[in-house]
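S.K.: sequence unknown, structure follows:
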């Protein structure tokens, strides 16, 4: 018999992954019975997972319904400020503590990701793996936990900034600069390279949002 705690964990992970992969986008309504049928999980762990996601502000109430939350301009700005500082710290610590094997993994990721430059969705997934690898290479469990929370909130962005023209190639070059600094053991350079990378991504997202507003007018 399956452990109920495992069912709850699985339900939470399944719904979170569905939001992260944009199967459910900001504003989409999540219905308990539909989720249970889609994921083959009973309604009790689904209900508990939805409550947990609401507590984490990934879901919000629209009347009696739960919908995937969205980020307004202020929340987006706040999120990128925090992300830039925490990611920069992770890169600084990775430059100090990463094992040679961890640096090699980052370098291999750089080479593999070149093949994805014309596939924004695949490159976005690869980008998350790349950043997660840097988080782990920091060898600071508390920082990794905080970055996990930040990246859960990033799932509330309906589109990836990597879809912008030229952003894929720019991102790969920025990743290369980050890895070079980590490989050289230069914490200050690694911090700056990753902060600049997050800043460039934020600028791109602001331009995309501005273009959407202009198109709607």
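M.R.: Sure thing, it's come through. Everything quoted here is computed from the prediction, not taken from an experiment.
S.K.: For the rest of this, base every contact and every neighbour count on C-alpha atoms.
M.R.: Will do.
S.K.: Is it correct that residue 60 falls within a strand?
M.R.: Yes - under DSSP: H, G, I helix; E, B strand; the rest coil, residue 60 falls within a strand.
S.K.: Would you agree residue 35 is in contact with residue 47?
M.R.: No - Residue 35 sits out of contact with residue 47 when judged by CA atoms under 8 Å, with a separation of 9.5 Å.
S.K.: gap between residue 145 and residue 178?
M.R.: 21 Å (CA to CA, to the nearest Å).
S.K.: When these two are compared, which one has more neighbours?
M.R.: Each of residue 145 and residue 178 had its neighbours counted (other CA atoms under 10 Å), and the higher figure belongs to residue 178 (27 against 11).
S.K.: Structure two is appended below for comparative analysis:
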């Protein structure tokens, strides 16, 4: 875990890492006290990170049950998530094209070239893909699109992490 990140972000990234590594599967439960013990940090940043993951659709808080759950994924939900993401990213790309700078375009090309030129581990692929999309959404210069993008991106990532060939067939290096 990167020490310079705030504790809340460390906890957030830790849970995302468990999902990317398939250490947590859809339907699996996690509990705040276990994370406190594993990460050696106080409850407050972990609780804040878990709340953020629930708000973004990466985890669910099931009423009447303790802990948090990785959502059970379905074809219907996947279709809704990617339809919404497609619509939003089309608008983001349009706005980014309008507001772009030459430096921003160069940065996107560099991220894209790096992604294509090297054999990526899951972590590297995930980081570069996220970097590319986040740069693009920032180029749109619209905080409402950016906020909407966050939840859709994270929820759609669950489908990619659990069902994407790159994450399933062993082509990537750990």
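M.R.: Yep, it's here. Every value quoted in this text rests on a predicted model; they were computed, and no experiment measured them.
S.K.: so what number do they get for TM-score?
M.R.: The TM-score (TM-score structural alignment, normalised by the length of structure 2) is 0.74; 160 aligned residues with a CA RMSD of 3.0 Å.
S.K.: Need the nearest residue in space to residue 158 of structure 1, chain neighbours excluded.
M.R.: The shortest distance from residue 158 of structure 1 to any residue that is not its chain neighbour, by CA to CA, 6 or more residues apart in numbering, is 5.8 Å, and that residue is residue 25.
S.K.: Verify the contact between the one you found and residue 58 for me.
M.R.: No - applying CA under 8 Å, one finds residue 25 of structure 1 not in contact with residue 58, separated by 10.9 Å.
S.K.: okay, and the common contacts of the two?
M.R.: Between them, residue 25 of structure 1 and residue 58 share the neighbouring residues 68, 156, with contact defined by CA atoms under 8 Å, 6 or more residues apart in numbering.
S.K.: what helix or strand is the residue nearest the centre of structure 1 on?
M.R.: By CA atoms, centre = their mean, structure 1 has its centre lying nearest to residue 151, at 3.7 Å. Of the helices and strands defined by DSSP states H and E, residue 151 of structure 1 is found in helix 141-154.
S.K.: how about the helices in structure 1?
M.R.: Taking DSSP state H as the test, the helices found in structure 1 are 4-20, 32-39, 43-55, 73-97, 100-113, 120-137, 141-154, 167-183, 187-216.
S.K.: what helices or strands is the fifth one leaning on?
M.R.: If I follow you right, that is helix 100-113 of structure 1. Here helix 100-113 of structure 1 is seen to pack against helix 120-137, helix 167-183 when contacts are counted using 3 or more CA pairs under 8 Å, 6 or more residues apart in numbering; DSSP states H and E.
S.K.: what's the first one in contact with?
M.R.: Outside of helix 120-137 of structure 1, the residues that reach it under the criterion CA under 8 Å, 6+ apart are 87, 90-91, 93-94, 97-99, 102, 106, 109, 113, 116-117, 143-144, 147, 160, 162-163, 168.
S.K.: I'd like to know which of those are buried.
M.R.: For the contacts of helix 120-137 of structure 1, a burial check counting by 16 or more other CA atoms under 10 Å picks out 87, 90-91, 93-94, 97-98, 102, 106, 109, 113, 116-117, 143-144, 147, 160, 162-163, 168.
S.K.: Brilliant, that's me finished.
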